[in-house]
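>>> sequence? don't have it. structure:
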C-alpha cells in the first residue's frame, strides 16, 4: 500500500467525529477498542490479513472516540473551567508568548499558577487568555514569553451569546487548549514580577519583537501609527494580523485572498521554494540541503511562536522532507496523513477548528486532483497553468467548508490567485531581505521599505478588482451535512477505479448538482407557523419574526456603542444563515441607538433586503449613514407611524407609535421608538422598542387595544418603563426581556421584575436564558430557550 497511514488516519478522524456528534459513553468505546484490537491480532495470527486489517481500522476508530472523550473530559476538568466568580481575581503566572495587539486591545496568553481572592490563595494551573483595552494613557506592554506576571481580571463565560449552538469561541479555545478567557479594565493592572530563566521561547519572542519594531520604524504614518502596508507585512511574515484594518480584512475575505495572509501551507511552500533554490547555489548534497531546510522551517515555526496554522504547515513539510531522507520513494499523501495523525494525537480537539479543516482538505484535494487535471490542460508560460490548477484543486476541497463555517462563496479567487500568489512570493522575499538590510543600514532599509509599500499597494489593488462584481463573492446559508456528504462522495468517486458502467459520467453530473446546491443554496426557508426568536446579542435587541410561509422580518440587530465587536457579523448573521435564510423581506429599525442599529450594518451588507421600515430618521448619525449606505438600491424604504397597518401572511401589523406629527429629537430618543402590535384576531405580540413611561401613557390614551400574548419588555426592563397601567392594559402571558449578562445599567431592574411577576406572565431573559424561541400553534405556545435548554408547551388563554 503506497499510503498506509491514510486509512488509519481516516479511521481515527471518523472516531473523533463519532465522539463529538454522537453521545457515546467512554466505557463503551474503550471496550470496543480493546475488543477490535484483540480480534485483529487473532485474525493476524491466523493469517487472515484482510479481516485483521479491517478490524485494526475499527480499533483505530474506537481509539479515536475514546481519545477524544478523555481529552475533552481533561479539558473540562481544568480548575479554570469551574471558576464561576464574576468579580475581579488576582492571578499569577507566566507569559507563553508575546502579547497580540488588535488595534483597540491587547491579548495575552498566560499559564496561570496562583489565584487570590478576598485574602485566600489557590494554586490553579491552566491556560488563560486575557484581554486588556489599549489606551493612550497606558504604555504598550513590553512583555516577552517567559515573563512572570501578576494581574487582576474578571473571568468571562464561554456562552456570552447563546443562540442554540455551541459558541464558536469554545471550539477555538479547545483547539488551542485555552481553558478560559478573562478581561481586565486596564494595563495598569498588569505587572512583571520576574522572568523564567533558560526559556528558549523567550529568545524567539525577543527576536520576533525586534522584527516588529523594524516594521514599526520604517512603515510609520504621519501621526505615528503603523501604515496599512506595514500591518500587512507584519501579518504576512510574522502572523500578527491584529493591526490590519477591518476594511482590509473584509476586502481580503470578500476577494478570497485571505488565505494568503493566514500563514499556512502556501507560505511554507513559498519559503521552502526560495530556500531550496537558494541552497542550490552552494552545490550542497540533497541530504544536507534537506537537513538545512528542515532546520530553517523549525526556526520559522518558533519565530512566529508556534501559531497553529504554521505548526500544521511545517509539520506536513517536515514529515515529507524526513521521509525523503529515509526512503527513496515518498508518498505525499502518506506524509499528509502522518502530519494529521501526529497533530491529532497531540490534541484531537483541534480537528473541529476551521484552520485545521481548511489546511488539510485543501492539501488533500491538491494531491489527489492536481496531476489528473494537469494532463488535460496546456502548459502556459510563467507556470500559469500550475497556479490555476493549484487554486482550482484547493477550492474543490474547501468550498463546502468555507460555505459551512464562514457562509461565503468566493469564485473570484480562481482568477485573482494567478497574479496574487507570485506577488505574495515577491513581497515575502523582499520582506525578509528588508529585515536583514534594516539591521545593517537604516537608510537602505527605508529605501527597500518604500519599494515594498508599492508592491503591497499593487496587491491591494488586485484584491479589490472584483469588488463591484457581486456574483463572484457573496454570502449563503450553511449547507446541510447531507449536501456536503453528497458533494465529497461524488467528488472522490470521480477518481476511484471504475466499478460499473457510466460511473464517471454519473459521478460528474451528481457532483455538479451538489456543487450547485452548495454554491447557490436554492432551497427557500419556510415555516408552517408563526415563529419568533429573541436573539441573545448582549446588551441590545434583535428579534427574528418568521411568518407562516417564507417571509422573514428582522427587528433591530443589537450592537455596541464603541463598535469594538460586530454583533451583526458574528452573532446575528450566522444565526440567520443557520436558519437557511438568504434574504430579509422586512428589516425594521425601532430607533437609531447603537444597541439596536449597529448590528444591522452587517445584515444590510450580507443579505438582500426587500423593505426597510423605520419611523424617525436621525438627523446626524455616522452609524446610521453607514448602515443606509449598505442597503441596496432595490431596497424599498418605508416610514410607519401611528394609525398605519400592514398585512403579512394573514397577520395584521398595527403601528401604534410614534405619531406622524412627532418631531424627532436630536439626538434620537428612546421615545422615538417604533411600536407595533402583531395580531391574528387576538393580539399575539407587542414590540415596544425602548419606549419609557411618557410613550406608554400616549399609547394608553391613543389605543383602545394593547392586549398581546407576548410582550417584548420596553427598554430592556429598565425602571423608566413598564408602568402598572400599561401592563394592566397589555395583559401579557409571556414577557421577554433582552439584556446583556452583567450589564452596567442594572437592567432588568428588580422593581420591574416584581411588577412583571404580578401580571402572572412567564418571564424570560436573554441574559439568563439565552435566545428564546416561541412558536404559535392553534391552542398553545411552544417555548424553547438556548442557555437554560427549556422546551415547554404553554396553553394560550
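Nice, thanks for sending it over. Please read all numbers here as calculations on a predicted model, not as lab measurements.

>>> only C-alpha atoms for contact and neighbour calcs from this point on.
Will do.

>>> What segments of the stretch 551-700 of the chain are helices?
Counting by DSSP state H, counting those that start in this stretch, the stretch 551-700 of the chain has helices at residues 567, 573-578, 594-597, 599-606, 622-630, 693-702.

>>> Just name the most buried of those helices.
Per residue and on average, the most neighbours among those fall to helix 567, with a mean of 26 (mean count of other C-alpha atoms under 10 Å).

>>> let's bring in a second one:
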C-alpha cells in the first residue's frame, strides 16, 4: 500500500529541506509530521491518526525535541519496575493514536520518552548476597590513564575475568598509560551501593558504567602495549597536560599555578578546602569544573587565529575558504583539549555540539542552538545511558538550554553609542545569568539541598572575568612558558593578578550574609514540576504565567504534605539504622516529632564520607533538618567520621559524648566534629552530666553507661555511651560497640527490651549469652559493611540470635532498616 497524499507532501518537504538548505528545525518538523501521518495508514494500529494536524512550526518542534530529551533523562532516573514502564509505553501509544487533540499527542510522546528512559534507568545491584573481598592476580588493559587523587592514582582497566574495574595504587607505583597492559596482585572489593531510600548512593553511577569492582594494589607492572589511535592520542594528551602543569608552575607562584590548573583542567587538588567551599557556596563552582565554556573558549580563540591566518593566505582567501578553515581546523585541537581535561561528559557534549554546528555550517544548513543541544544530549544518552545521571552533563545541558532557548526570538538591538552598547551588554548578561540561575536551581536543590543566593550577581562579574580573561590568559601563559619562560614573565604577572581577582571575588561573596540559602531537598517529582513550571513561565505569555505558578505551587505543596506525612512517626517511636557500610548511624524519631542521631558512620579505606553522602542527604530528603540530640557513642572513625558533615549540614541542639576523646586529646575526625559543633552552637554534654533519665515527651532516654563517670583507661568500645529508650511498654537498647567486659559491667542494670541494636556490628566479642539472656529482645538490628572486612556479623553471633528465635534485621542484606515501636509493646 502506498503513502497517502498527506504523507507524500510531508516527505517531499523533508527532501526539499535537505536539498535547499532549510533549517534543521524545519527538516525535523517535516520528518516528524511525515511519521505521524504515516502512522495513520489503515494497515497500522493507529488508524485515523492522519486526520490530526501534526506540528510544523519550527519553534514548536524545537521545544518538543527539548522536552522529549528532558523526559527521557527524567525517566532514566526513575527506579520504575519494568512492568510499570511497559504500561507507560502502552498508555502513550493510546494517547497518540486514540485521542483526537494535538496536546494529547505531545503528552503521549513525552510519556513514551519517559517510559523508554525508565526501561534503561537504574537497576538493582547485580548480586543476590553481599560478596566478600578477594585477593587475586589480574591482567588487563588500561582504558583511562592513572590519574592522581591525593596520595593515590586511579585507573580504569578492562579485564577478561572481571570486566571493567577501577584500580587504585599509591602515587608513583603504577605509571601506566592508556593502552598499556598491566599485571598486579590486588585486593578486589565489589561495588556495593548503600541503600537508603529515597536517596541514591553515588556508587550506583559506577555500576551504570559497568564498573562492578574496585581493586587496590601496592604496585602494578606494565607488561606490554596495545595502543590504538585513540589510546595514542590520550597518551599524548597526558604528556601535554603534564607539560602545561610544569610550565605554569615555572612561570607562576605556587598558589597562582594551583589556581590556573584548577581553572584550566578542573583539578582542585592544589587548592585548600576553604577556597573550594567558597566557590561552591557562592554558585561559582562551575568555574572550577571543565565545562562547555572551556571548549567554547578554545574553539573561539583558535577559530579567530585560524581565520586571521587563512585570510592572509592568498590561495585560500581567493576561494573564500577562510571561514571553512576557521570552522574545521579548531575541532581537532578542541578534541585534544578535552582529552587533556579527562573527557568529562560536559566537555564532550560541547565538543560534539561544536562538531555538529561545523558540519551543518559547511553543508549550508542553519544550525539552531536548541536543536543541536537536544540532539547532542539525546545521542550521548542513547550511546551511554549512564551519562544521563552525570551531574556535570545535567548542569551543562540545562544551563546551555537556558542561554540559547530565547536566542532565536530576542533580536539584537541596533545601537551605535558605546554607552548604550555597554548598558545593553550588562542587561543581556544579567538576563542570561538570571535565566541560568533559575534553570539550574531545581537541580542544585535536588542534589545539594541548597542554592546560592548570590549566584546571579557573583556570576555576572566572575563568569566574564574567568572565561574572557583568566582562562585565556592561563592557557596562553602556559603555551608561551613552554616556548620561552622569559617571554612568559609579563603574561604571568597579568595572569596571576586576574586569578587573584577571581578567587578574591569568591572569598568576598562567601562572607556576605545569606550567600548560600539552604533549601529543603526536593523530591525528584517536585524538581520536575519546578522545572516544568520554569520552562512554561519562560515561554508562555504573562497572562498564563500566574496560572502556571499557582498550579506548580499547589502541586509541590501537595507532594510536600504527603512526604511529611509518610516520614512522621505518627505518635510512635521509630528507630532507623541507615546503611553506611561498616559503621553505625542510627536515627531515632520521637513521638513528639523530634529526632535524635546516634553516630554518623565514617569513611574506611578511602571510601566516601557517609556523613556527607548518606546521613545529611537522607536527613534533608526526609525533612529532618533539625536534630534534638546528636550522640557519639565512642571516638572511633566508623561511628564519628561523618559527624562534621552532620553539624555543618543540619541544625543540632545538643551534642552528647563520653568525653573520652577529649581526655585522650584525640585529633582528626574527633577534633573536627567538636570544632564544628562549637561553631554551629550545639550544646556539648559529656557522660558525667548525662547519666540518668532524660524525659523527651512520651519517651524516656536513659544513659546507662559509662556511669557514674568515664574512665579514660577503659578501651573505647567498652566505654561506649549506652542508651535505653522507653516508650510505654516498648523499649530499645543502643549499646554502641560494647564488648564482653562492658556487657558484664552493665548486667545488673539491664531489663528486657523490645529492640536491641547489636553491639559492635555483630562481632563475636559482643552479644554474649549472659547479655542476651538479661535483655531477651524481641527483634534485633545490626549495622555492618557489605561485604564486611571483619566478617560482621559473625556466624557465631547470628547463630545465638537464631537459637533464641530473635529476628535479625541486617543493613548488609536489607539496606536501611526501620523498626517502629508501639506503646503497647509491639513493633513493626
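Right, received. Where do you want to start? It should be emphasised that the depicted structure is a prediction, and the values quoted were computed from it without experimental measurement.

>>> picking up where we left off before, turn the helices of the stretch 551-700 of the first structure into JSON lines, columns for distance to residue 85 of the first structure.
Below are the helices of the stretch 551-700 of the first structure laid out as JSON lines (distance: least, C-alpha to C-alpha, whole Å):
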{"stretch": "helix 567", "distance to residue 85 of the first structure": "25"}
{"stretch": "helix 573-578", "distance to residue 85 of the first structure": "29"}
{"stretch": "helix 594-597", "distance to residue 85 of the first structure": "27"}
{"stretch": "helix 599-606", "distance to residue 85 of the first structure": "29"}
{"stretch": "helix 622-630", "distance to residue 85 of the first structure": "35"}
{"stretch": "helix 693-702", "distance to residue 85 of the first structure": "36"}
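
>>> And the helix or strand harbouring residue 143 of the second structure, what's buried?
Assigned by DSSP states H and E, residue 143 of the second structure belongs to strand 134-149. Across strand 134-149 of the second structure, burial judged by 16 or more other C-alpha atoms under 10 Å covers 138, 139, 140, 141, 142, 143, 144, 145, 146, 147, 148.

>>> Which parts of the stretch 201-350 of the first structure are helices?
In the stretch 201-350 of the first structure, the helices defined using DSSP H, counting those that start in this stretch lie at 228-238, 246-255, 265-280, 286-303, 308-326, 332-346.

>>> contacting residues for residue 549 of the first structure?
Contacts for residue 549 of the first structure (C-alpha atoms under 8 Å, 6 or more residues apart in numbering) come out as 526, 527, 528, 529, 649.

>>> Residue 651 of the first structure versus that one, what's the distance?
For residue 549 of the first structure, the distance to residue 651 of the first structure (C-alpha to C-alpha, to the nearest Å) stands at 12 Å.

>>> What of residue 58 of the first structure?
55 Å.

>>> and the two? which has more neighbours close in?
Between residue 58 of the first structure and residue 651, counted using other C-alpha atoms under 10 Å, the more crowded position is residue 58 (23 against 16).

>>> Spatially nearest residue to that one (excluding sequence neighbours)?
residue 36 (6.3 Å; C-alpha to C-alpha, 6 or more residues apart in numbering).

>>> mind checking what residue 216 of the second structure lines up with in the first structure?
Residue pairing (TM-score structural alignment): residue 216 of the second structure is matched to residue 184 of the first structure.

>>> pretty sure its match contacts residue 130?
Yes - here residue 184 of the first structure reaches residue 130: they are 7.1 Å apart, a contact under C-alpha atoms under 8 Å.

>>> Comparing these two, which residue is more hemmed in?
Neighbours were counted for residue 184 of the first structure and for residue 130 using other C-alpha under 10 Å; residue 130 has more, 22 against 19.

>>> what comes up buried for stretch 250-265 of the second structure?
250-252, 256-265.

>>> which ones are touching residue 489 of the second structure?
Counting by C-alpha under 8 Å, 6+ apart, residue 489 of the second structure touches residue 251.
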